[in-house]
Structure formats: C-alpha cells, structure tokens
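> Show me how the following folds:
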Amino acid sequence: MNTTSSGRRPAASIGAALGAVVLALALGACSSGNTVDGAGSDPVLSHVHGLGLHDDTLYVATHQGLHTPDPEGRPTPVGDRRDDFMGFTVTDAGAFLASGHPAPGSDGPADLRLIASTDSGLSWQEKSLAGKVDFHALDTASDSTVYGYDSAAGLLRVSSDGVAWEDRATLRALDIAVSPDAPGTVLATTETGVVRSTDGGRTFGAASGPVLAYVSWGTADAPFGIDPSGVLFRGSSDGTAWERVGAVPGGAPQALTAVDGSRLFVATQDGVYESRDGGRGFDRRMAVEPGNDGH
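As a prediction, the model looks like this:
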C-alpha cells in the first residue's frame, strides 16, 4: 500500500512541523499556567498527552491530571492528582502507567518517574526511577514488557516489570507503539519517517513512509498513525507501509489510541474525538482548549 493523497503537504514541511513539536516536548516545555477553569464556568482542559480505554470508559491524561468525559463531554477529574501526565498507557491487565512532571507546588523532584494505578487512576504508587526520568511516551507489550521513551536523554528504556530498566536505542522520537502480537516489534515516529525495530528496541531500521507524529497499535493488523497536520493513516500488519484514511477534525493532533481496527480515539486542538469505523468518521467526546505556552 503506502499510498498518500496528492494533496498532502510536502514531506519537508511536515518534517519541519514535527521537528518543532519534538523539540518542544524534548525540552519539557511545560507551563504551570494552564489549569482547569474554576467554578462558575464549564471546565476546559488543554494539552492532552495520552488516551486510554478501560471498562469502556475513556481516560484522558493531560497537563492537569487524569480526566474522563461526562455525558455532555465536559472533563471530570479522576482522583486527586493534578500532575502533568506526559506519558500514559493502559496495560492489557487494566493497570494505568504514567510519567511526566508533578503538579505545581508538589514536593519532590521535577521528574515524576514511572507511577502506576490499579484502581483506574483513583490512587497512584511509585514504581521506579524517582527523579531520574520523564517518559514522554509509554507502551506495553503482550508479555507485559514496558517500553518508555525518555525524551530528555533521547533514549528508549525497557523493563520487564516496571522496576528494573535496560537502556536500548538512542533516537530522536516523539511517540512509540509496540506490536500486540510481537513484543519485540516497536515503531517510533521521527522527523524523517517511521522507524521500526524487531529486536525490542535495541536497533531501528531506516525511516520510511509518511512523517507521523503519533502511532498506536491496537490489534495486530491495525496500526494507526497521524501526521502533524491531523491526517490519519492506517498501517500494514508489520508497520512498514501506510495508507491515508482521512483528516481528523480539530487541527493538529495531541494524542492517539487505537483500540482495534475500527475504534480509535484522537485528541486534537479542540477536542477528543472517537471513531468507530476505522477513522472515516469522528464524534467529539470531550472539549479541549488550545494551550498558549507552546506545549
């Protein structure tokens, strides 16, 4: 496949846009100035960093903690932590993993380390790497291996238990995705295209395909990716070829999670959207307000 629309922006332009996003995230450009709106107005969130589905409930990891949408699409806080969850994923067993930066005024180091929740985000426990890492992307394999991309070091780190970690490839990336049926196959989005590893992230091949910002691999035959302008792609079963699906509403993307070949969630500049037909149509599930701090 690996087909693209003739209306796509030139690869160099998209690469430049992705480079700016990668650089902003790599430098940890998180401001404490954006908060959930106070009493007397509808709550509005900015800066979505991750999406997850558990027991058919959508969880949205943001600059202001974890939220779920209410029936009217307004964000409802989960638990009492308002940390900046830069990295977030839900494991096959239903555990939540997150990383990023503590909420303003919190005690402790600037890097949140890896934390975990077994009660759907109501409470969190420290797992490892306290004060040592800020994962901007997290994913887990079918054998429970945890993959985390340390943006500050430009390093992929891998753990079998979320406690002891092994440093693997050094690369400049924005997002990662692990194959659901091949725990050692990993995709990473870079400024020149998608790179692929088949040895657990120890080495990556040459970049190929469209320049994507975010990737997610819900089922073996359905990796999805979205480019910096908001165009959605569906990948081949091995993640080496990509076919354009269409544009997602709301502008530039902030996060992507594919549940399977039909159902996926995308956060863009004005909302979190859900598709149940493989990305051909979307409904907005939650409002998002564009941030003004470049993050």
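
> rest of the way, CA atoms for contacts and neighbours
Noted.

> For the closest residue in space to D181 that isn't next to it in sequence, grab the count of nearby residues.
Nearest residue to D181, sequence neighbours excluded (CA to CA, 6 or more residues apart in numbering): A220, at 6.0 Å. Neighbour count of A220, defined by other CA atoms under 10 Å: 17.

> gap between A220 and M1?
Between A220 and M1 the computed distance is 17 Å (CA to CA, to the nearest Å).

> hang on, the earlier thing: right, and the residue nearest to D181 touches P180 too?
Yes: assessed by CA atoms under 8 Å, A220 is found in contact with P180 at 5.5 Å.

> For the residue nearest to T35 when sequence neighbours are not counted, give its distance to S31.
Closest residue to T35 in three dimensions, ignoring its sequence neighbours and counting by CA to CA, 6+ apart: Q64, at 6.2 Å. Using CA to CA, Q64 is found at 11 Å from S31.

> Another for comparison:
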Amino acid sequence: MQHVGRRLLSAAALSFALVACGQASPEHGGRSESSNLGVGHVHGVGVDPADGALYVAGHHGLFTVTSPTTIARVADRNQDHMGFTITGSKTFLASGHPAAEDVSPDRPPHLGLIRSTDAGLTWKVISQDGSADFHSLQLAGENLYAFDSQTSKVWRSADGGATWTQGTEEKVLDLGVSAEKSTRLYATTPQGLKVSEDGGVNFVEVPKSPLLSHVDVLTTGLMVGAGADGRIHTSQDDGKTWTTVGKLPGQATAFTAVDRRRLLAALEDGTVLESKDGGKTFTTAFAPTN
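Just a heads-up that it's a prediction; the model follows:
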C-alpha cells in the first residue's frame, strides 16, 4: 500500500477552499430571481435510488442532469445549497440559504436543516431555521451528523435532526461515516484527516493519511477520498494505509461515493465527473456551456 505525503501547495489549496466555503457571498439571500442563473458553486452531488437521476446541488438551486450539457432546475427554486445529501428514495436533506424571494428582514439568511420527500419539489424545515448553516450532512444508521459553519462545530442528532448535541469545534470541509459503526466519524481538515470514536465529541489525527478535501466511508474499513490536489485515494483498513488510484483534473468542490465503483465529483467550474471503476478514470456527466 502507498502512503501519500502532505504537500504545502495542497494544504494551501484546502485552506482556501475552507475559507471560501465559510464566507458569506453576495448570493446568500440576495440573488436575482432570474431563472437563468446557472448552477453556481456546487456543494453536493448524488443519485436518487428511486429512478437513478443524478442531482447537482449548487448556489442557485437543485438540478437534475438531463444530458452531458443540460440540466433542469427542480421546482424553479434557486435556494443556495451549502449542504446536501440523498438519504433514500426521493428523500433529501439540505441546508444553506434561502432564495431571494424567501428572504425577510426579520430572520438571518440560514435554512437550518430542511428535508424533502418528493425529490426536491417541496421542502420542510426540520430544525434550526434561521440559525444553522450546515456545510456537510451525513446520515449513518440512527445518527445524523452535520458541520455548522456558524458555530464551527460538529453536530449530532439521534432523531433525524429534530434535536442536536454539539460536539467539538473543528475546521471541517467534509464528514464521512458508515452505518456499520455510526459513532466513528471522520473529518477532513487543513491539518489532515481526523477521526472521532465518540460521535464527534473528540477528534484525533489519522497518521500518514493523505491530505483530503472529501472523504466517504462505504463500509467498515473501506474508505475513499478526494485529495486537495485532485488525487483519488482508497483505504481498506480504516485509514491506516492508502492507495492512490486516479486523479481528477482539479480539486473537488463536492464528492460522493455512490458505491465502491461509482464516484461523483464536481469541479470549481461546475463540471460534474463520474467514475465507474472506483476512481481510476472519470468521464463527464455534465459540463456547463457558459
């Protein structure tokens, strides 16, 4: 197995990504209501098991990919998705900022945790409306984990997000967890990959791990991650050793392992790439035309 060293350039790139994701932008709660906004920065990609549709969650709404060059905005809504995950058939969780038409002067522009059970056509607020801005959402068994950019803490819920327990403060870009051991939580940070054995209360560094921007845990022991330099890494032993299997053409802004063979990644320009061989090669699932 290959141990991958950290590089200063990659660390700088990851730190930049963390800062960029944590800053408020002019889009948050103040965007044009035009339907021709494009996707914007992508923070989530996933496949709905109900029909196999590929979803892209960006600053300007939730989209389905209809061809390698075309996408369709779901429900003509342009809310900003800073966190997004598909948890079941037509069932999505998200967080971020409301669309311009939903902004009111008497509440902060944060969606809290919202859920859709009709593939994004409608959404219901579950908790933390107006206060939390979750940049990563991971469901594992009965445990739901989130990283809140407002408190810089990892949160944990055992009731689907209705109530929360706040854990440690970390600079987190992405979280990864398996339902097989739902109290073991991984976090990508500028210092490297970290792991918590107590559901996000305490984290320690994973030694000799590559510097990852994103990580997914598929089963106990099996992990896949996207490096800050675009390299794809896998581990078969809970992150003790890693193998480099392939490379993206740039740093991923969103990354999802649908299964051990099928990987999805979004790039800075909104391009979505797909691998069907565990990250060895990627093809373009969607590329914006402007």
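
> Pick out whichever of Q64 and S31 of the first structure has more residues nearby.
Neighbour totals were compared for Q64 of the first structure and S31, and Q64 leads with 23 against 15 (other CA under 10 Å).

> how about the residue nearest to D181 of the first structure, what does it touch?
S179, P180, D181, S237 (CA atoms under 8 Å, 6 or more residues apart in numbering).

> Most neighbours of all these, which one?
Counting neighbours by other CA under 10 Å, S179 leads those with 26 neighbours.

> What residues does that residue make contact with?
Neighbouring residues of S179 of the first structure by CA under 8 Å, 6+ apart: A141, T185, V186, W217, T219, A220.

> The host helix or strand of A20 of the second structure maps to which residues in the first structure?
Using DSSP states H and E, A20 of the second structure sits within helix 8-22. Taken onto the first structure by TM-score structural alignment, helix 8-22 of the second structure occupies residues 12-26 there.

> Mind reading off the mean deviation between that stretch and the second structure?
After superposition onto the second structure, stretch 12-26 of the first structure sits on average 1.4 Å from its aligned residues (mean CA distance after the TM-score superposition for the first structure).

> what's that stretch in contact with?
Here stretch 12-26 of the first structure has contacts from 136, 151-152, 154, 172-174, 190-192, 211-213, 227-229, 294-295, using CA under 8 Å, 6+ apart.

> Can you give me the buried ones in stretch 279-290 of the first structure?
G279, F282, R284, R285, M286, A287, V288, P290 (16 or more other CA atoms under 10 Å).

> Give me the subset of those residues lying in strands.
Taking DSSP state E, the ones among those that sit in strands are R284, R285, M286, A287.

> tell me which of those residues is nearest to G38 of the first structure?
Nearest to G38 of the first structure among those is A287, at 15.5 Å by CA to CA.

> doesn't T76 make contact with the closest one?
No: taking contacts as CA under 8 Å, A287 of the first structure lies outside contact range of T76: 11.4 Å.

> From the contacts of S179 of the first structure, list just the buried residues.
The neighbour count (16+ other CA under 10 Å) marks A141, T185, V186, W217, T219, A220 as buried among the contacts of S179 of the first structure.

> Could you dump those residues into TSV with distance to E72 of the first structure added?
Converted to TSV, those look like this (distance: CA to CA, whole Å):
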residue	distance to E72 of the first structure
A141	34
T185	39
V186	37
W217	29
T219	30
A220	33
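
> Switch the residues you listed over to JSON lines; also include secondary structure and distance to K127 of the first structure.
Below are those laid out as JSON lines (DSSP: H, G, I helix; E, B strand; the rest coil; distance: CA to CA, whole Å):
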{"residue": "A141", "secondary structure": "coil", "distance to K127 of the first structure": "18"}
{"residue": "T185", "secondary structure": "coil", "distance to K127 of the first structure": "24"}
{"residue": "V186", "secondary structure": "strand", "distance to K127 of the first structure": "23"}
{"residue": "W217", "secondary structure": "strand", "distance to K127 of the first structure": "25"}
{"residue": "T219", "secondary structure": "coil", "distance to K127 of the first structure": "27"}
{"residue": "A220", "secondary structure": "coil", "distance to K127 of the first structure": "29"}
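
> In the second structure, what residue corresponds to G50 of the first structure?
Using TM-score structural alignment as the criterion, G50 of the first structure maps onto G44 of the second structure.

> The helix or strand that contains that match: average distance to aligned residues in the first structure?
Using DSSP H and E, G44 of the second structure sits in strand 42-47. Strand 42-47 of the second structure, aligned to the first structure and superposed, deviates on average by 0.8 Å (mean CA distance after the TM-score superposition for the first structure).

> before we move on, the earlier item: A252 is in contact with the match of G50 of the first structure, correct?
No: with contact defined as CA under 8 Å, G44 of the second structure does not reach A252; the gap is 10.5 Å.

> Need the residues touching each of these two.
Listed as contacting both G44 of the second structure and A252 by CA under 8 Å, 6+ apart are A266.

> okay, now the match of G50 of the first structure: neighbour count?
27.

> Run through who's touching stretch 187-198 of the second structure.
With contacts defined as CA under 8 Å, 6+ apart, stretch 187-198 of the second structure is touched by 11, 14-15, 170-176, 183-186, 202-206, 209-215.
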